[in-house]
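K.L.:
sequence and predicted model, in that order:
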Amino acid sequence: MRRALAGRKVFTFDQGIKYFFLFNASIAIVAVMAIIAFLLEQGLPFFREESAASLLGRRWVPYLDTGALYGIIPLAAATAWAVVLSMLAALPMGVCAALYISEIAGPKERTFLKNFIEILASFPSVVLGFFALAVIAPLVKRIFDLPSGMTLLTASIVLSVMALPTVISVSEDAIRNVPMSYRRASLALGASRLATLWRVVLPAAKSGVIAALMLGTGRVVGETMAVLMVTGGSPVIPASPLSAGRPMTATIASEMGEVVYGSTHYSALFLIGSILLFITLGINLVIIRMTAGRE
């Protein structure tokens, strides 16, 4: 009888531990679903007053009493410029740095570099925004002879710096996980060390590099403060990286504090947030499928 009760207690305890871990594992799923539901609840009422075509307009002028315009094309274009330019700089720089740290640097140098990368990752975005405003913007203005250095190029430079720690860390982990036998086989066949790195090690770590791209892009897409400080805040379609602009995150941050609760403008800002969220989720799903297929 006592053995049966003891076995029942152990079973109950084990089941309780199992459900406790299941609860903790499910928090992320519940949180994501709740956020999506909240954003859609606040954003979808926009379509009661405006059409989907108005959302795809080329002008964002939401403060007019009559005839307000809620076209997000200028905001989306500025976001695209900033993301693409920053990742074009951060990805090759980050992968090269990861190759050096993983394959070339000595133990002490590797530790030194990784510590500084972690320090860079811990910098508040507002501090990097101040640096871009005080140093990078005047430099861009002087080099390109512009009336103002607050451009999408300036934002892209600071965003690439912010994405570097993520790209370097994830890529370096992927490169270090490539089996040593790959390197030895390549060197045994007569390949140089540089050829081994570029033609054997890096292709073998491509899944991790793709993950680095995904995480870096997510970091850049969601950045707000630094972007808000240096893009110029002009809600027009940028003609080039040297133009001012206002990305989607900067628009939400600059206008949410002044908008009337429940208004069409209020719903439009939440709809922009929903679009950003689905863009990020879409990027993650695409990269996960690509990574799974290649593995």
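P.N.:
In hand now; what should we look at?
K.L.:
alpha carbons only for contacts and neighbour counts from here, please
P.N.:
Fine.
K.L.:
quick one: the strands in the protein?
P.N.:
Using DSSP state E, the strands of the chain run over residues 60-61, 69-70.
K.L.:
output the contacting helices and strands for the last one.
P.N.:
Taking 3 or more CA pairs under 8 Å, 6 or more residues apart in numbering; DSSP states H and E as contact, the helices and strands that strand 69-70 lies on are helix 52-55, strand 60-61.
K.L.:
quick revisit: for residue 156, find the nearest of the strands of the chain.
P.N.:
Residue 156 sits nearest to strand 60-61 of all the strands of the chain, at 22.2 Å, using CA to CA.
K.L.:
now that closest one, how far from the centre of its chain.
P.N.:
26 Å (CA atoms, centre = their mean, to the nearest Å).
K.L.:
got a list of contacts for stretch 235-242?
P.N.:
Residues from elsewhere that reach stretch 235-242 (CA atoms under 8 Å, 6 or more residues apart in numbering): 58-60, 73-75, 77-78, 81, 151-153, 244-246.
K.L.:
where neighbours are concerned, which of those residues has the most?
P.N.:
residue 245 (33 neighbours; other CA atoms under 10 Å).
K.L.:
give the contact list for it.
P.N.:
Going by CA under 8 Å, 6+ apart, the list of residues near residue 245 reads 74-75, 78, 151-152, 231-238.
K.L.:
how many residues are close by the closest residue to it other than its chain neighbours?
P.N.:
Using CA to CA, 6 or more residues apart in numbering and skipping the chain neighbours, the partner closest in space to residue 245 is residue 234 (4.7 Å). Residue 234 has 18 neighbours, counted by other CA under 10 Å.
K.L.:
related to what we said a few turns ago, which of the helices and strands packed on strand 69-70 is buried the deepest?
P.N.:
Comparing the helices and strands packed on strand 69-70 on average neighbours per residue, with mean count of other CA atoms under 10 Å, the densest one is strand 60-61 at a mean of 18.
K.L.:
dropping in the other structure now:
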Amino acid sequence: MSQSGGKQKVKQHVIEEWTGKILTSFCIVLLVVIIFSMVYFVATKGLSAFFQNGIKISEIFGTTWKPDGEPPLFGALPFIIGSFSTSLLAAVIAAPLGVSAALFMVEIMPNIGRKYLQPVIELLAGIPSVVYGFVGLSVIVPFYRTIFPGQGLGIAAGATVLSIMILPTITSIATDALASLPAGLKEGSYALGATRWQTLSRTVIPTTMPALMTGIVLGMARAFGEALAVQMVIGNAPHIPKSLFESTSTLTSVITLSMGNTVMGSMQNNVLWTLALILMLMTFVFVFIVRRLERRAQR
């Protein structure tokens, strides 16, 4: 009885192991198929503007967007500049705040930081984009309108809203990087007579810099693909702004505003898919940068 029971248990374990392997393999294959299907779908739609409609690449990087004109013009350079400007400025604003918050929670006041500051930052990650956009439209835009010339709509308002949205991403990754730092590294610095600030600025931050940069790049990728919140505060004007307080637009804004008003397969619809392809390629660039930073951190 004991031998037959033991064989039955071994057989059951083997079945469970093979079942787990099959399910895991199926999920991995399904994930790969979905990713490649999305890339193939967006790429075929995005390239249709060049092969079916005869649009040149130089026209996409023009400065005039008049899809209803004669002839129609699809210069998307203002949208590309708007996306990069808001993302870079948001990263410039959020990176010091996120890294400083992580240093406060891990190195300076860990008890108070993790008890009060960390829940507040995590709460920011769960707020919907439309709420950020509404707050930006009700608070940030009137504030900029009062202080600076213009209507308050523009890159500055969009970047301010995005900086708050990407702050949890940068802070959480920076916190994990600082928490995983070996304690002996800091103790050795203190043993050599370094102050807390010298230890943080010359030992902790340089050591964790690749991981900190990973958080910043991921935050930029999050900001680059944001649509609704930026759309509500940036003004959605199809021209290159001359200042941070002029209305402009982004790739995500023009796609969300125009895609529902176009006919599938038309020239304007294909151009919008081309802009979506540019967004996807930029996402791949951000992922490549993150992978390079991770490899540098492992060395």
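P.N.:
That came through, no problem. Here the structure is a predicted model, which means the values were calculated and not measured.
K.L.:
next, the TM-score between them, please.
P.N.:
Once superposed, the chains reach a TM-score of 0.93 (TM-score structural alignment, normalised by the length of structure 1), with 293 aligned residues with a CA RMSD of 1.9 Å.
K.L.:
let's have the helices and strands packed on strand 69-70 of structure 1 in CSV, adding distance to residue 222 of structure 1.
P.N.:
CSV is the format used below for these (distance: least, CA to CA, whole Å):
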stretch, distance to residue 222 of structure 1
helix 52-55, 21
strand 60-61, 20
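K.L.:
out of the ones you listed, which is closest to residue 144 of structure 1?
P.N.:
strand 60-61 (27.8 Å).
K.L.:
now the helices: where do they sit in the stretch 51-200 of structure 2?
P.N.:
Using DSSP state H, counting those that start in this stretch, the helices of the stretch 51-200 of structure 2 run over residues 57-60, 77-103, 110-112, 118-125, 129-135, 141-147, 155-179, 183-191, 196-199.
K.L.:
residue 263 of structure 2 maps to what in structure 1?
P.N.:
In structure 1, the residue paired with residue 263 of structure 2 is residue 260, using TM-score structural alignment.
K.L.:
any idea how far residue 231 of structure 1 is from that match?
P.N.:
25 Å (CA to CA, to the nearest Å).
K.L.:
neighbour count for those two, which is higher?
P.N.:
More neighbours surround residue 231 than the other of residue 260 of structure 1 and residue 231, with 27 against 12 (other CA under 10 Å).
K.L.:
so what's that one up against?
P.N.:
Residue 231 of structure 1 neighbours (CA under 8 Å, 6+ apart): 150, 151, 152, 154, 155, 244, 245, 246, 247.
K.L.:
10 Å instead, please
P.N.:
Counting by CA atoms under 10 Å, 6 or more residues apart in numbering, residue 231 of structure 1 makes contact with 78, 82, 133, 137, 149-156, 242-247, 250.
K.L.:
ditto for residue 142 of structure 1
P.N.:
Going by CA under 10 Å, 6+ apart, the list of residues near residue 142 of structure 1 reads 136, 148, 149.
K.L.:
returning to that earlier point: reformat the strands of structure 1 as a markdown table; add distance to residue 191 of structure 1.
P.N.:
Converted to a markdown table, those look like this (distance: least, CA to CA, whole Å):
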| stretch | distance to residue 191 of structure 1 |
| --- | --- |
| strand 60-61 | 56 |
| strand 69-70 | 58 |
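K.L.:
for residue 18 of structure 1, find the nearest of the ones you listed.
P.N.:
Nearest to residue 18 of structure 1 among these is strand 69-70 (49.0 Å), distances taken as CA to CA.
K.L.:
which stretch of structure 2 lines up against the closest one?
P.N.:
Using TM-score structural alignment, strand 69-70 of structure 1 corresponds to residues 73-74 of structure 2.
K.L.:
need the residue closest to the centroid of structure 2.
P.N.:
In structure 2, the centroid-proximal residue (CA atoms, centre = their mean) is residue 222; its distance is 1.4 Å.
K.L.:
residue in structure 1 matching that residue?
P.N.:
In structure 1, residue 222 of structure 2 lands on residue 219 (TM-score structural alignment).
K.L.:
ok, now residue 161 of structure 2?
P.N.:
Match for residue 161 of structure 2 (TM-score structural alignment): residue 158.
K.L.:
swap in residue 121 of structure 2?
P.N.:
By TM-score structural alignment, residue 121 of structure 2 lines up with residue 117.
K.L.:
what about its match, distance to residue 111 of structure 1?
P.N.:
10 Å.
K.L.:
the aligned residue in structure 1 for residue 242 of structure 2 - how many residues pack around it?
P.N.:
The alignment partner of residue 242 of structure 2 in structure 1, by TM-score structural alignment, is residue 239. For residue 239 of structure 1, the count of nearby residues is 12 (other CA under 10 Å).
K.L.:
nearest spatial neighbour of residue 68 of structure 1, skipping sequence neighbours?
P.N.:
residue 62 (4.8 Å).
K.L.:
what's near enough to touch the residue lying closest to residue 224 of structure 2 once chain neighbours are set aside?
P.N.:
Excluding the flanking residues, the one nearest residue 224 of structure 2 by CA to CA, 6+ apart is residue 87, at 5.5 Å. Listed by CA under 10 Å, 6+ apart, the contact partners of residue 87 of structure 2 are 81, 93, 155, 158-160, 162-163, 166, 217, 219-226.
K.L.:
ok, now residue 84 of structure 1?
P.N.:
Taking CA under 10 Å, 6+ apart, one finds 90, 156, 160, 217, 220, 221 in contact with residue 84 of structure 1.
K.L.:
repeat that for residue 128 of structure 1.
P.N.:
Counting by CA under 10 Å, 6+ apart, residue 128 of structure 1 has contacts 120, 134, 158, 159, 161, 162, 225, 226, 227, 229.
K.L.:
what residue of structure 2 takes the place of it?
P.N.:
Residue 128 of structure 1 maps onto residue 132 in structure 2, by TM-score structural alignment.
K.L.:
same check, this time on residue 250 of structure 1
P.N.:
Under the alignment (TM-score structural alignment), residue 250 of structure 1 maps onto residue 253.
K.L.:
burial count for that match?
P.N.:
24.
K.L.:
surely it touches residue 279?
P.N.:
No. The criterion here is CA atoms under 10 Å, and residue 253 of structure 2 misses it with residue 279 at 11.7 Å.
K.L.:
which residues are in contact with each of those two?
P.N.:
83, 225.
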